[in-house]
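J.: model this:
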Amino acid sequence: MDGTLVDTEPYWMAAETPLVERFGGTWSHEQALALVGLGLEDSARIFQAAGVRMSVDAIIDHLTDEVMRALATTGVPFRPGARELLADLRGAGIKTALVTMSMRRMAQTVVDLIDFPAFDVVIAGDDATRPKPFPDPYLQACEALGVSPEETVAIEDSPNGLRSAVAAGTSAIGVPLMVSVAGAGAHAVWPTLEGRSAQDVASFHSAHRAAQESTR
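T.: Next up, the predicted model:
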């Protein structure tokens, strides 16, 4: 969600720095970038190591509240082409799932602001048995959709997300935003979702599966 469907990463970063500074620490842009796509519990432990004297759950709740406040104040910044691609996928009858490490209450807020039923399934950070970069969130989404990972395409903006999607066995497309996805295992990299269609996704999946079969 964050960085692929909506450009909320700057909201997270804006919430992180004051939190660390409140406890006398410092927080750099590079440190913030290292958290992109990481599970919130893992991120919270990194904040604790940086001096934030709060529980993991309290850190997660604080950051989620701050980002949701920013969304309520400034609106939801959808990424170019994301809603249009979702609408085309839905029109083509293709099942869709949102797989995010954000909390469900935040994910549901974003989903509710899309002006059509965009997703069959939402797997959020508090649903995952293990966070990205483990494969669990994508495997849970596939099970909920009733499909195998080999039948799916994952679209991710972060290395941690791509590692999760690839480990689960999906065909993975990287659409980078804040950080490079080089070396994360993406089977294709698209600079943007703008102008992309359900047919583009299907063609990518077919070509990737054919390439895999030819190497066996």
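J.: going forward, measure contacts between C-alpha atoms and count neighbours the same way
T.: Noted.
J.: which residues in the protein form helices?
T.: For the chain, applying DSSP state H gives helices covering 9-22, 29-34, 40-49, 56-74, 82-91, 104-112, 136-145, 159-168, 198-214.
J.: quick one: contacts for the residue lying closest to Thr192 once chain neighbours are set aside?
T.: On the basis of Cα to Cα, 6 or more residues apart in numbering, the spatially nearest residue to Thr192 that is not a chain neighbour turns out to be Val175, at 6.0 Å. When contacts are counted by Cα atoms under 8 Å, 6 or more residues apart in numbering, Val175 touches 4, 155-157, 189-193.
J.: look up how far Asp127 lies from Val175.
T.: Plainly put, Val175 is 24 Å away from Asp127 if you go by Cα to Cα, to the nearest Å.
J.: count the neighbours of His29 for me.
T.: 9 (other Cα atoms under 10 Å).
J.: next up, the contacts around it.
T.: Contacts of His29 (Cα under 8 Å, 6+ apart): Met13.
J.: let's see this one next to it:
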Amino acid sequence: MAPARDHRTPDDLPAAVLWDMDGTLIDSEPHWMVAETELVEAHGGVWTRDDAVSMIGSSMDVAAARLRERGVDLSTAQIADALNTAVAAAIAAGVPWQPGARELVEAVAAAGVPQALVTSSYRVLAEPFARAVGLFDVVVAGDDVTRPKPDPEPYLTAAALLGVDPRACVALEDSVSGLASAVASGAHVVAVQLIAPVDPPAGVSRTTTLRGVTLADLARVASGQLLDRRAA
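T.: Predicted structure coming up:
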């Protein structure tokens, strides 16, 4: 049974909310950074925090190419397997939700608004998370698309699977490539600046945390208003 909507009419709400996963919903980026560092160092290379931050939101193909530049003598498939295995093991102890993220996902679900998980992570990581949460109608993972972020294909695919117009959706992202993907899809976009510095284009809402962001805020974003919740 679908969750009951709140007092707002459907026209007051986004057609759907499209979520990035790593960094936006869950604090998994530190695990990716550790996994990348350990893999590069195991092959005799050096991987700095700046290197790791620059990879936030990148597709596995892009990340693998950079890691090979630093001496990792493995194929993209082998690198993906090594990183996914390490990150999955780190997250297995419990979902590391970003502050306010779980509450907002639950509020959106309670209002009956469809939600999609749109991530550069492979399905081997995205599917267990989505299954544990149980509130996403659609999952679009990095290995589900031909052209990953920053191309709009992931967000356009999610909207198509949900049967909604992307221009009536709200997408939440924390990386440069993710923001480019979401903006190009036509969705209303909220940039969540948590780890990686982002400089979103005009017309993109901003926040430094999901704590305190409400369904009403997302409704305003969907109507074309801008949200600015950056820390002073």
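J.: rewinding a little: next one: the residue nearest to Thr192 of the first structure from Leu63 of the first structure, what distance?
T.: From Val175 of the first structure over to Leu63 of the first structure (counting by Cα to Cα), the distance is 25 Å.
J.: what's the answer for Leu162 of the first structure, then?
T.: From Leu162 of the first structure to Leu63 of the first structure the distance is 23 Å (Cα to Cα).
J.: of the two, who's got more company?
T.: Legend: neighbour count by other Cα under 10 Å for Leu162 of the first structure and Leu63, higher for Leu162 (31 against 20).
J.: so who does the more buried one touch?
T.: So Leu162 of the first structure contacts 133, 155-156, 172-174, 181, 184-186 (Cα under 8 Å, 6+ apart).
J.: how many residues are close by the aligned partner of Asp126 of the first structure in the second structure?
T.: Matched to the second structure by TM-score structural alignment, Asp126 of the first structure sits across from Asp143. Asp143 of the second structure has 16 neighbouring residues, counting by other Cα under 10 Å.
J.: for the one 3 residues further on, same thing?
T.: Applying other Cα under 10 Å, we find 10 residues neighbouring Thr146 of the second structure.
J.: wait, what's in contact with the residue in the second structure sticking out farthest from the centre?
T.: For the second structure, the residue at maximal distance from the C-alpha centroid (Cα atoms, centre = their mean) is Gly44, at 31.1 Å. Taking Cα under 8 Å, 6+ apart as the contact definition, Gly44 of the second structure lies against Gly71.
J.: that one maps to what in the first structure?
T.: Gly44 of the second structure maps onto Gly24 in the first structure, by TM-score structural alignment.
J.: show me what Arg211 of the second structure aligns to in the first structure.
T.: In the first structure, Arg211 of the second structure lands on Glu194 (TM-score structural alignment).
J.: quick check: its match touching Arg83?
T.: No: the criterion here is Cα atoms under 8 Å, and Glu194 of the first structure misses it with Arg83 at 9.5 Å.
J.: and the two? Which one has more around it.
T.: Arg83 (19 against 14).
J.: wait, what's in contact with that one?
T.: Here Arg83 of the first structure is in contact with 5, 114 (Cα under 8 Å, 6+ apart).
J.: Pro25 of the first structure reaches Gly51, doesn't it?
T.: Just so we're on the same page, residue 25 of the first structure is Gly rather than Pro. Yes: at 6.1 Å, Gly25 of the first structure and Gly51 qualify as touching, with contact defined as Cα under 8 Å.
J.: which one's more surrounded, those two?
T.: The residue with more neighbours, out of Gly25 of the first structure and Gly51, is Gly51; 17 against 14, by other Cα under 10 Å.
J.: please say which position in the second structure the more buried one maps to.
T.: Looks like Gly51 of the first structure aligns to Gly71 there (TM-score structural alignment).
J.: for its match, give its distance to Asn84 of the second structure.
T.: Distance from Gly71 of the second structure to Asn84 of the second structure, by Cα to Cα: 19 Å.
J.: please point out which parts of stretch 18-34 of the first structure sit buried.
T.: 19-20, 27, 32-33 (16 or more other Cα atoms under 10 Å).
J.: oops, could you answer that again for stretch 52-72 of the second structure instead?
T.: 52-53, 55-61, 63-64, 67-68, 70-72.
J.: and the residues you listed, which two are the farthest apart?
T.: Gly57 and Gly71 (21.5 Å; Cα to Cα).
J.: circling back: out of the helices of the first structure, which one sits most buried?
T.: Of all the helices of the first structure, helix 159-168 has the most neighbours on average by mean count of other Cα atoms under 10 Å, namely a mean of 25.
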